[in-house]
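A.B. asks: here is a sequence with its predicted model. Questions after.
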Amino acid sequence: MFWLNGEPADSVSLTDRSFQYGDGCFTTMLTRKGQIQHWSKHIERMDACLDALLIPRPNWSQVEQWLTLAVREDDKAGLKLHISRGQGGRGYSPTQVGTPNVTISAFPFPSDYEKWTKTGIELGIANTRLGHNPLLAGYKHNNRLEQVLVKAEMDQQALRDGVVLDIADRVIETSMANLFWVKKDKIYTPDLSYAGVSGVMRRVILQQARDAGFECEIGHFHLDELLSAEEIFISNSVLGVAPIHTVSSTPFNIGRITKRIQEMIDS
């Protein structure tokens, strides 16, 4: 079931700015028994992107009421919240555009995710490189063509996902998740100032890891630094944390720090 501004719907207008230009942003949330996890952090990330795009913020109390209409009562499930600038306007100009459109969809918890969190997954290394766009880096805006190309490349190799570098050959993320790795009990994750998406779960992990006394470094790293790690894991809001057991034929152990981070975010 899909919802548009609180009403059941199965389509949007051809003049919607998201369809025409990718003009909007979205976030994907985990629900547990009907309760949205980290809702306030999802609002923060949406507000930051909306402000960057000069799109008016919605009434979040109203949006939360709409979400309750769509949420599944399963033990675990997903919700996608998508905001478009609205309908109308001529060309790129955002003038003469109606009020923002809020679309919501619910989906079952992906069947593979439970297995991935326990046994880990294999990553390839994508040839597709992310361009630099500091104006929009970190935000989950509605134009995700680079990620589509990465995922298509991984599909051709029969891999679930892959490590993605930027045009400066620095490690950034995967097509669907943020990347972390561990060396000598220190946690590393890429700087996303020029490319990539700063996920809600990434923020949760960094906050909880630091609160637990782990040293965390955000920086610019190359592939050899990732491949020399002792542990690697990925994260997103629905998946949580999944260990990586292989990157392009290089094996990795599912280590104690990865397991500790999983315990922390699931508690």
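C.D. replies: That came through, no problem.
A.B. asks: C-alpha from now on. contacts and neighbour counts both.
C.D. replies: Fine.
A.B. asks: what distance separates the start and the end of stretch 245-265?
C.D. replies: End-to-end distance for stretch 245-265: 20 Å, by C-alpha to C-alpha, to the nearest Å.
A.B. asks: er, stretch 132-139 actually
C.D. replies: Stretch 132-139: ends 13 Å apart by C-alpha to C-alpha.
A.B. asks: and Phe233, how many neighbours does it have?
C.D. replies: 26 (other C-alpha atoms under 10 Å).
A.B. asks: tell me the buried residues in stretch 224-232?
C.D. replies: Leu226, Leu227, Ala229, Glu230, Glu231, Ile232 (16 or more other C-alpha atoms under 10 Å).
A.B. asks: distance check, the third one against Leu67.
C.D. replies: Counting by C-alpha to C-alpha, the gap from Ala229 to Leu67 is 40 Å.
A.B. asks: again, but for the fourth one
C.D. replies: With the distance defined as C-alpha to C-alpha, Glu230 ends up 40 Å from Leu67.
A.B. asks: now the second one
C.D. replies: Relative to Leu67, Leu227 is positioned 41 Å away (criterion: C-alpha to C-alpha).
A.B. asks: same question for the first one.
C.D. replies: For Leu226, the distance to Leu67 equals 38 Å [C-alpha to C-alpha].
A.B. asks: also Ser175?
C.D. replies: Distance of Ser175 to Leu67, given as C-alpha to C-alpha: 26 Å.
A.B. asks: tell me the secondary structure at the closest residue to Val247 other than its chain neighbours.
C.D. replies: What sits nearest to Val247 in space, not counting adjacent residues and going by C-alpha to C-alpha, 6 or more residues apart in numbering, is Leu123, at 4.7 Å. Three-state call for Leu123 (DSSP: H, G, I helix; E, B strand; the rest coil): strand.
A.B. asks: residues in contact with Leu123?
C.D. replies: For Leu123, the residues meeting the contact criterion (C-alpha atoms under 8 Å, 6 or more residues apart in numbering) are Leu159, Arg160, Asp161, Gly162, Val163, Ile244, Thr246, Val247, Ser248.
A.B. asks: in addition, the following structure is provided for comparison:
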Amino acid sequence: MYWINGIPQAQLPPTDRTIHFGDGFFTTARVLDGDIPLLAWHLERLDLAAQRLLFAPFDADALRREMLTAAGVGGDGVLKALISRGSGGRGYSISGCGAPVRIVSRSPAPAHYPRWRQDGVRLRQSPVRLARNPLLAGIKHNNRLEQVLIRAHLERYDADEALVLDSEGVVVECASANLFWRRGQDVFTPALHYAGVAGVMRRHVMSLLQALGYALAEVAVGPEDLATADEVFITNALLPIVPVKAIDERHYADRTLYLQLYPLC
């Protein structure tokens, strides 16, 4: 199901800039019993992306109403809110573009996520690396070709998710999730200054750790740092948190922090 500027429809004009240039940004949210957990943070991340990408203001109040309307259609599911710069401009120029276009879609919840939460997931280091770009780091812009290639390579192997590095060999994230690991009472997650997506569930988990007695550090390290971890897990708004049972040939059995966090996520 799709809504464009609040109207049920599923077609954009061929002049829309998100089609030509990926000129836009989005967030993907979980729907639980007709509600959207962390909705305020989803809207915050969209506003941040709009500022970073020099968009004209979009109608955030209207988008919030449209997201809640889509969530209320019934049951659990997945909601995606995408903002396009719309049509206008000549070539890459944004001069003359009209108001941003709001696109909301609703789809079923992934059927395999409950199994992932119970059994854990296996990661494989991806041969595809993320380019460094501080202007785009953190936001979920519509240019996802790197992730498409990461997923295409991953589907050739017996693994559930990818361990993704940047062009300098620094651990950043997974194909569709953020990454955490624990060593004793210290928890680590990749710093996202140069690449990657700062997910809302990543933010939520980071906000919980101190109260649970853990110290958190955002780090720039290579994949070898995970070899000495006691525990590894991944997060995104839909999962929302899943234990990692293996990265390539390295296995992890400890779920201490995962079991503390899961009821809070």
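C.D. replies: Nice, I can see it. In this text the structure is predicted, and so the values were computed from the model without any measurement.
A.B. asks: list the buried residues for stretch 233-251 of the first structure?
C.D. replies: Those buried within stretch 233-251 of the first structure under the rule 16+ other C-alpha under 10 Å are 233-247.
A.B. asks: next, the residues that contact that stretch from outside, please.
C.D. replies: 28-30, 77-78, 109, 113, 116-125, 163, 176-181, 199-202, 227, 231-232, 252-254, 258, 261-262, 265.
A.B. asks: give me the buried entries from those residues.
C.D. replies: Taking 16+ other C-alpha under 10 Å as the criterion, what is buried in the contacts of stretch 233-251 of the first structure is 28-30, 77-78, 109, 113, 116-117, 120-125, 163, 176-181, 199-202, 227, 231-232, 252, 254, 258, 261-262.
A.B. asks: need the counterpart of Ile121 of the first structure in the second structure.
C.D. replies: Using TM-score structural alignment, the partner of Ile121 of the first structure in the second structure is Val121.
A.B. asks: look up how far Ser87 of the second structure lies from the closest residue to its match other than its chain neighbours.
C.D. replies: Using C-alpha to C-alpha, 6+ apart and skipping residues adjacent in sequence, the residue nearest Val121 of the second structure is Val244, 4.9 Å away. Between Val244 of the second structure and Ser87 of the second structure the computed distance is 43 Å (C-alpha to C-alpha).
A.B. asks: again with Ala49 of the second structure
C.D. replies: In this structure, Ala49 of the second structure and Ser87 of the second structure are 19 Å apart, going by C-alpha to C-alpha.
A.B. asks: what separates the residue nearest to Val247 of the first structure from Pro8 of the first structure, distance-wise?
C.D. replies: 38 Å.
A.B. asks: how many neighbours does Gln207 of the first structure have?
C.D. replies: 13.
A.B. asks: which secondary structure state is assigned to it?
C.D. replies: Once three-state DSSP is applied, Gln207 of the first structure turns out helix.
A.B. asks: again, but for the one 3 residues further on
C.D. replies: Three-state call for Arg210 of the first structure (three-state DSSP): helix.
A.B. asks: show me the contacts for it.
C.D. replies: Taking C-alpha under 8 Å, 6+ apart, one finds Cys216 in contact with Arg210 of the first structure.
A.B. asks: what residue of the second structure takes the place of it?
C.D. replies: By TM-score structural alignment, Arg210 of the first structure lines up with Gln210.
A.B. asks: against Val187 of the second structure, how distant is its match?
C.D. replies: Per C-alpha to C-alpha, Gln210 of the second structure is found 10 Å from Val187 of the second structure.
A.B. asks: same check on Met201 of the second structure?
C.D. replies: Relative to Val187 of the second structure, and taking C-alpha to C-alpha, Met201 of the second structure is found at 15 Å.
A.B. asks: same check on Leu32 of the second structure?
C.D. replies: 28 Å.
A.B. asks: quick one: which of these two has more around it?
C.D. replies: Ranked by neighbour count (other C-alpha under 10 Å), Leu32 of the second structure and Val187 place Val187 first, with 21 against 16.
A.B. asks: what's the closest non-adjacent residue to that one?
C.D. replies: The spatial neighbour of Val187 of the second structure that comes closest, neighbours along the chain excluded (C-alpha to C-alpha, 6+ apart), is Leu216 at 4.8 Å.
A.B. asks: that neighbour: how many residues sit nearby?
C.D. replies: Leu216 of the second structure: 18 neighbours (other C-alpha under 10 Å).
A.B. asks: report the buried residues of whichever strand or helix holds it.
C.D. replies: Element membership for Leu216 of the second structure (DSSP states H and E) is strand 215-219. Buried residues in strand 215-219 of the second structure, counted by 16+ other C-alpha under 10 Å: Leu216.
A.B. asks: wait, what's in contact with Pro8 of the second structure?
C.D. replies: Contacts of Pro8 of the second structure were listed using C-alpha under 8 Å, 6+ apart, and they are Met1, Tyr2.
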